[in-house]
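Chemist: one predicted model, sequence on top.
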Amino acid sequence: MRLFFNNRPIILSDIEKIDSSIVKIDDNVSFQSDEFGYAPVYYYKDDHEHHIFDNTKACLDLKEEFLDKQALCDFLRYRFIPDGKTLDKRIIRLGPQDRLILNEENIVFSKKEETIFEKQNRLSLKDLLIRYFEKIRKKEVHIMFSGGIDSTLLVIAAYLAGKEVFTYSIDIQENGFSEAKFRKDIIKRYVKEHKELLLSKEDYLSALKALIDKRDIPFIYQDTSAFVWLIEKSDIPADEVFFGLGGDEWFFGYDRMVFSYMERILSNRFDLDSYGSDDIKGLSSIILSEIKDRVISPFKYISKVFDQDIISKVLLSKVYPEKNNQFKDGNTVNSIIDFEYKQEFPFNQAVRLNSIQEATGKKILLPFIQEEIFQLAIGLSFEDMMRNGRKKDIFFKEFKDYLPEDILKKKKSGFRIPLKNWFESEAWDIINKLVLNKPSLKNILNISKLEYEVRNKYTSEQKWYIMMLIHML
């Protein structure tokens, strides 16, 4: 689509796919991305035209001279590219509610005004989730139900809000990957109708390859194609599907958050910068002896394990940068959650969600992604998030009267794909197809060396991220 504004051409590529708004106010036209940054919106200007498009390959062919090496490093570090950057120096990605304002002179990029969050504890997490479902007009709600604590809370909250709950699950017949036993009691108590489908290796690889062919932006999470497969096969009689995403991001559900918090605590006790990587093991043993003598928070998380490798991971886990952080008062919990809110969710999780939405035609709704729940989270201490070695302790505390005993005692595992058994042997064929589809990659990659290392050296996880990196190039 070509739009002329004051005789200047504006290129809008595949604009029907972009979930955004174009508004004309006085002499300005404002192009704004959606509330949470679900749908990717990119902007690029050359000598003669402005380009707005929904994927980085729609308009430009990445050449080595335009490769942003810092963005590449960020991808390898975070598994996504923060700050609205892309691998191409010329292209920016709009964050949630960012705007491109077209006036008589030019296009002006305007970032969303900083939201200042205040710590509030007016309502409990349980009350906020119940109220969310009470506001939904439809009687029936359809929830992706893994059996983990996040989706379990959605099922319970919807039931307590008086809804008829329909749930959908994937089962995987591999040792250690099935969560079916944890779903049974919840389904019996709170669910009107449940549908459970068995995902095979063949189903997964077929769905993965199809999604790679459709999508330009890499969906880093390995479960994305599995959820697409489940929604398509379940024939869900609704336009909206609920996911439990956001529980981990706001309430310290990821190891990276816990490790980073502990690293900062240790930084205050030890001069970590004076230790080289070769000294980490020695320092780890010193810290372990302290933990054994004085088991204090936050080290209760690992005190029962006393694993030197885990301590080493903690010491090397400087994951969260200090920049773009409204919490500059030294509150480490707040600064970590703030990074998840401003960077990880819009520039990583939103890609995953948009991939599912585009592939299935369903709108994905996230009850945990509410401003009030975020405000609740930033008012909590580390001990509220992590108590006696259990992540997201507040979830279990507030819903303890509704949770079966086996879930109360269950360790966090999350929905996982058996990547080693399902993907590792197929990885190079998929990667090679991506390379063959874009001959210009030969100018950036050493293909023969890449093939050797993928076939002989990389773990299944490393192969996955290499595949997604090449997918993005």
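Modeler: Structure's in. What do you need? Numbering: from 1, shown residues only.
Chemist: okay, CA-based contacts and neighbour counts for the rest of this
Modeler: Will do.
Chemist: can you show me the helices along the stretch 351-473 of the chain?
Modeler: 371-378, 382-385, 393-398, 405-409, 419-422, 427-436, 447-456, 460-472 (DSSP state H, counting those that start in this stretch).
Chemist: other residues contacting the fourth one?
Modeler: Where contact means Cα atoms under 8 Å, 6 or more residues apart in numbering, the residues beyond helix 405-409 that reach it are 149, 182, 396, 400.
Chemist: what's the most buried one of the helices of the stretch 351-473 of the chain?
Modeler: helix 371-378 (a mean of 20; mean count of other Cα atoms under 10 Å).
Chemist: now for it, which elements pack on it?
Modeler: Using 3 or more Cα pairs under 8 Å, 6 or more residues apart in numbering; DSSP states H and E, the elements in contact with helix 371-378 are helix 125-134, helix 332-339.
Chemist: can you list those helices in CSV and add distance to residue 250 and mean neighbour count?
Modeler: CSV is the format used below for those (distance: least, Cα to Cα, whole Å; neighbours: other Cα atoms under 10 Å):
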stretch, distance to residue 250, mean neighbour count
helix 125-134, 12, 19
helix 332-339, 6, 22
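Chemist: alright, now check it against this:
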Amino acid sequence: MCGIAGIFHIETAKPVDPERVKRMTNAIAHRGPDGSGVWTAPGVGLGHRRLSIIDLEGGAQPMHSDDGALTLTFNGEIYNFRELRKELEAAGYSFATQSDSEVILHGWRHWGLDCVSHFHGMFVFAIFDARTKQLFLARDRLGVKPLFYAAIPDGSILFGSELKALTAHPALRREIDLSAVDDYLTFGYVPDHNCIVRGVSKLPAGHYLLLQLGQPLGKPVQYWDLDFSKRTRGSQGELSEELLRLMRQGVTSRMVADVPLGAFLSGGVDSSSVVALMAEASRQPIKTCSIGFDVGALDESEYAETIARRFATDHRSRKVAADDFGLIDKLAHHFDEPFADASALPTYRVCELAREQVTVALSGDGADEALAGYRRHVFHHKEEQLRGLLPQNVRGPLFGALGKFYPKADWAPRPLRAKTTLLSLARTGPEGYTDAVSLTNADQRHRLYSQRMRGALDGYRGETYMENLMARAPAQSGLDQAQYADMKMWLPGDILTKVDRTSMAVGLEAREPLLDHRLLEFAASLPERMRIRGGQGKWLMKKTMEGHLPHDILYRPKMGFVTPIDQWFRGALADEARALSSSRIFAQMDLFDSKMIAKAAEDHIAGRVNNGRLLWQLVMLEKSLAGLFG
């Protein structure tokens, strides 16, 4: 795992100052503490920070082809590089190293643009081809690894693994994109189709971008997508057998490393399944780690201990305080863009713990998105069945009127919030699901914004992109649409961003075996009854793992990392909540109505309304904006 950065003069091949490239890579030095490299030629400069994982001696970058025509800077891992190497050797290519980086170089020469379809892994890379004066940028299918890019006034394109690599370049204009603020307040993260800095783009997952000297900047090209529109057939036994085969394949392919390797273990279904399959494939005890909390209601460490004993892992656990909010400033620095998923705090702590003993850690991320494991999937599936009973022109007015007059009960569990359900049923499926995953709705945001902000947005709604994404999804059902949207927005924008930034902050490589694209393609083809049945999400996965994991691990209620932000803002962080209304950066940018922010803070502190999540969003937004524009 590494960090990359570079400059490409797309108009004319002007000289590139190597110090500027070095400045960009130094900004992301935490991603690669084991080494650095900068290479420049007329019109191009590539930089690299290295975290050594495979071929510790021979994998230094930027890496050149044997004839010097190709130069590569690469972040990630190609898990099938050994198989590809054999194929390329059979085609006449010779190798000087044992690294996956050299496989990418020869793969580009052999397959051209189609090389990305041959690579199984998590990656972003840039290849400069001196023969054609082209720069090829590519990102892995799911977006496990990030890549930002932007055009600057001197006619060059900047790119880097993190936004801070681009902002380290003095010619990048730092202007806020107000639509990204609305996206952030809608979802709690800035989705990949937007960026908080105007003019900066993120290369979408499953896309590449080909830059040609002397030609204008084009648009990214999609080379892979997840298709929910087809259904596979087979008995439960046959489908379970195939799912287990693909899970094993995902796990074993990600256990290749020349450095110590382990796993995160929360005691949930996903991480426990990964550890079970790792233990099955390893002759040595697997190194596992987990974080516990000093508040029993938030602590899952006993379940992790159960799995550790069952598979005789070398397990380490650490208790952290539930009021562990001292990381806020550090997280704001590492995320650059505002990021409001508070589970980033314990995720950072478990990465920190893992890094004490290993350099690579496998996680259970991805199964909920692939196999409909979130409670919101179960609710949406049921709502879609109800929507199918009445046409929209009847359902909308009927349930809309009922929902309008039904009392609000935010305190109740979701199934008992009849007002929420009625209002959701009044909407289309995409509108209802988008509202379910939104943190604040358009009316709430509108009341919070300043008059200038409302005018500047000119009717822009963060929800629109997701609603359209679901409507256009390659899908047969509303559940398919919801999972597709999660794969395209939530997964790269929240889950994978969280793991990438927190793991890279401590120099740890995190790998996600349940995001193997072959497993995801199979999961997307499963009949709905194999994903959700009897109110249970991930139904087939749980049935498949019954012979491997205890019943109480498989079927206990889903928890995950829970952070008590509501209590924080009524206690130790109450003053921070109050200070938001007089924020210098908010006032400077004229984003919000300070009186509305003050009211939101006081109502929460007094216990009249639960605004904890909103206040957390605003705190993280303020810190991000101060770091980028202050």
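Modeler: Cool, the structure landed. Please read these numbers as outputs of a predicted model, since none were measured by experiment.
Chemist: of the helices and strands packed on helix 371-378 of structure 1, which is nearest residue 309 of structure 1?
Modeler: helix 332-339 (22.7 Å; Cα to Cα).
Chemist: what span of structure 2 is the closest one aligned with?
Modeler: Using TM-score structural alignment, helix 332-339 of structure 1 lines up with residues 478-485 of structure 2.
Chemist: just the residues contacting the matching stretch, thanks.
Modeler: Stretch 478-485 of structure 2 has contacts (Cα under 8 Å, 6+ apart) with 226, 228-229, 369-370, 372, 377, 380-381, 384, 429-430, 433, 466, 469-471, 473-475, 524, 528.
Chemist: buried subset of those residues?
Modeler: Among the contacts of stretch 478-485 of structure 2, the ones that count as buried by 16 or more other Cα atoms under 10 Å are 226, 228, 369-370, 372, 377, 380-381, 384, 429-430, 433, 466, 469-471, 473-475, 524, 528.
Chemist: among these, which are in strands?
Modeler: Judged by DSSP state E, the subset of those located in strands is empty.
Chemist: which ones are touching the residue most central in space within structure 2?
Modeler: What sits nearest the mean C-alpha location of structure 2, by Cα atoms, centre = their mean, is residue 496, with 2.2 Å. Contacts here follow Cα under 8 Å, 6+ apart; on that basis residue 496 of structure 2 touches 143-145.
Chemist: give me the element it is part of.
Modeler: helix 496-505 (DSSP states H and E).
Chemist: tell me, that helix lands on which residues of structure 1?
Modeler: So helix 496-505 of structure 2 is aligned with residues 350-359, judged by TM-score structural alignment.
Chemist: which SS class is residue 238 of structure 2?
Modeler: What DSSP: H, G, I helix; E, B strand; the rest coil gives for residue 238 of structure 2 is helix.
Chemist: state the distance from it to residue 515 of structure 2.
Modeler: Distance, residue 238 of structure 2 to residue 515 of structure 2, using Cα to Cα, to the nearest Å: 21 Å.
Chemist: what ranges do the helices span in the stretch 1-150 of structure 2?
Modeler: 18-26, 81-90, 100-111, 115-118.
Chemist: okay, and the longest one goes to which residues in structure 1?
Modeler: Using TM-score structural alignment, none of the residues of structure 1 align to helix 100-111 of structure 2.
Chemist: show me where the stretch 1-150 of structure 2 has its strands.
Modeler: For the stretch 1-150 of structure 2, the strands defined by DSSP state E, counting those that start in this stretch occupy 2-9, 35-41, 44-50, 63-64, 70-78, 121-129, 134-139, 148-151.
Chemist: make JSON lines from these and add mean neighbour count and distance to residue 321 of structure 2 to it.
Modeler: Putting those into JSON lines (neighbours: other Cα atoms under 10 Å; distance: least, Cα to Cα, whole Å) gives the following:
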{"stretch": "strand 2-9", "mean neighbour count": "30", "distance to residue 321 of structure 2": "31"}
{"stretch": "strand 35-41", "mean neighbour count": "19", "distance to residue 321 of structure 2": "35"}
{"stretch": "strand 44-50", "mean neighbour count": "29", "distance to residue 321 of structure 2": "33"}
{"stretch": "strand 63-64", "mean neighbour count": "20", "distance to residue 321 of structure 2": "44"}
{"stretch": "strand 70-78", "mean neighbour count": "25", "distance to residue 321 of structure 2": "33"}
{"stretch": "strand 121-129", "mean neighbour count": "24", "distance to residue 321 of structure 2": "33"}
{"stretch": "strand 134-139", "mean neighbour count": "23", "distance to residue 321 of structure 2": "37"}
{"stretch": "strand 148-151", "mean neighbour count": "22", "distance to residue 321 of structure 2": "35"}
